[in-house]
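Engineer: Structural data only, the sequence is not supplied:
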């Protein structure tokens, strides 16, 4: 019972902080340097991330793509390959992010180009 109450309290605090407009981050994502405008920030399953400039890059195990964010006025196209449950095609612009399930993922291609 004590663990359930503690989890509920933590979740409630996070929801309240988000409701007030605070950013809630954890791990070394908070300490990592920000990526410059015109790039994509690619978070990998091995708990690393990278700033990808314009062009195309492919990712595969052990660093499968778990999240991608466009940084600034740039178009980012993400193609995830793998089982039919995780395969996706996502287009991001203007600071938007997308999160991906990496279990069942065989690889990903991230393309960064100028925004239309």
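Structural biologist: Received the coordinates, thanks. Here the structure is a predicted model, which is why all the values come from computation and not from measurement.
Engineer: Every contact and neighbour count from this point should use C-alpha atoms.
Structural biologist: OK.
Engineer: Which parts of this structure are strands?
Structural biologist: With DSSP state E as the criterion, the chain has strands at 39-44, 49-52, 55-59, 65-71, 74-82, 88-93, 97-99, 105-114.
Engineer: closest one to residue 11 among the ones you listed?
Structural biologist: Closest to residue 11 of the strands of the chain, according to C-alpha to C-alpha: strand 97-99, at 20.1 Å.
Engineer: just checking, what packs against that closest one?
Structural biologist: Packing contacts for strand 97-99, counted by 3 or more C-alpha pairs under 8 Å, 6 or more residues apart in numbering; DSSP states H and E, involve strand 65-71.
Engineer: Redo the strands of the chain as JSON lines? Include distance to residue 9 and mean neighbour count.
Structural biologist: Listed next are the strands of the chain as JSON lines, based on distance: least, C-alpha to C-alpha, whole Å; neighbours: other C-alpha atoms under 10 Å:
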{"stretch": "strand 39-44", "distance to residue 9": "28", "mean neighbour count": "23"}
{"stretch": "strand 49-52", "distance to residue 9": "30", "mean neighbour count": "19"}
{"stretch": "strand 55-59", "distance to residue 9": "38", "mean neighbour count": "14"}
{"stretch": "strand 65-71", "distance to residue 9": "27", "mean neighbour count": "23"}
{"stretch": "strand 74-82", "distance to residue 9": "36", "mean neighbour count": "21"}
{"stretch": "strand 88-93", "distance to residue 9": "34", "mean neighbour count": "16"}
{"stretch": "strand 97-99", "distance to residue 9": "25", "mean neighbour count": "14"}
{"stretch": "strand 105-114", "distance to residue 9": "34", "mean neighbour count": "19"}
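Engineer: Presented hereafter is structure B, for comparison with structure A:
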């Protein structure tokens, strides 16, 4: 609803009413009647005392807004499920794992060196 310059509260209330209606009538998002969405939008504007008219979305836009794949693809938030963000997070996790692996290898080398030094020292103590 952002692209239609509607206040967040109006878009949120409209979406909530669509969900409530769908649940009450056992309607899947992909089957939600566009005409009913238009009616719910008009009722939302009236209830919220907001000037406006028709639902600004075409039926095709409304259908796209209910498509879960499109929702994920167009979501633009840090940590979200969109493919670009998932790729970024996986790359970041791989980098972090590589850094941790290097840290572990360095600590193991240091421990191995210390143990070898102890072995040498004990060997000298035991030698006549």
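Structural biologist: Perfect, thanks for sending it. Everything numeric in this text was worked out from a predicted model, so none of it was measured.
Engineer: TM-score of the superposition?
Structural biologist: These two chains, once laid on top of each other, score a TM-score of 0.23 by TM-score structural alignment, normalised by the length of the first structure; 39 aligned residues with a C-alpha RMSD of 4.0 Å.
Engineer: quick revisit: could you check the strands of the first structure and tell me which one is nearest residue 7 of the first structure?
Structural biologist: That would be, of the strands of the first structure and by C-alpha to C-alpha, strand 97-99, which comes in at 23.3 Å.
Engineer: Which residues does that closest one contact?
Structural biologist: Here strand 97-99 of the first structure makes contact (C-alpha atoms under 8 Å, 6 or more residues apart in numbering) with 66-70, 90, 92.
Engineer: hmm, back to that, which among the strands of the first structure is found nearest to residue 13 of the first structure?
Structural biologist: Going by C-alpha to C-alpha, the one of the strands of the first structure nearest residue 13 of the first structure is strand 97-99, 22.9 Å.
Engineer: how about residue 88 of the second structure, what does it touch?
Structural biologist: Taking C-alpha under 8 Å, 6+ apart as the definition, residue 88 of the second structure has no contacts.
Engineer: which SSE is it in?
Structural biologist: Per DSSP states H and E, residue 88 of the second structure falls inside helix 83-126.
Engineer: Distance from the chain centre to that helix, please.
Structural biologist: 33 Å (C-alpha atoms, centre = their mean, to the nearest Å).
Engineer: picking that back up, got the strands of the first structure as a markdown table, with distance to residue 14 of the first structure columns?
Structural biologist: Listed next are the strands of the first structure as a markdown table, based on distance: least, C-alpha to C-alpha, whole Å:
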| stretch | distance to residue 14 of the first structure |
| --- | --- |
| strand 39-44 | 22 |
| strand 49-52 | 24 |
| strand 55-59 | 32 |
| strand 65-71 | 20 |
| strand 74-82 | 29 |
| strand 88-93 | 26 |
| strand 97-99 | 19 |
| strand 105-114 | 30 |
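Engineer: ok, residue 73 of the second structure touching residue 86?
Structural biologist: No - in this structure, residue 73 of the second structure is not within contact of residue 86 by C-alpha atoms under 8 Å, at 10.7 Å.
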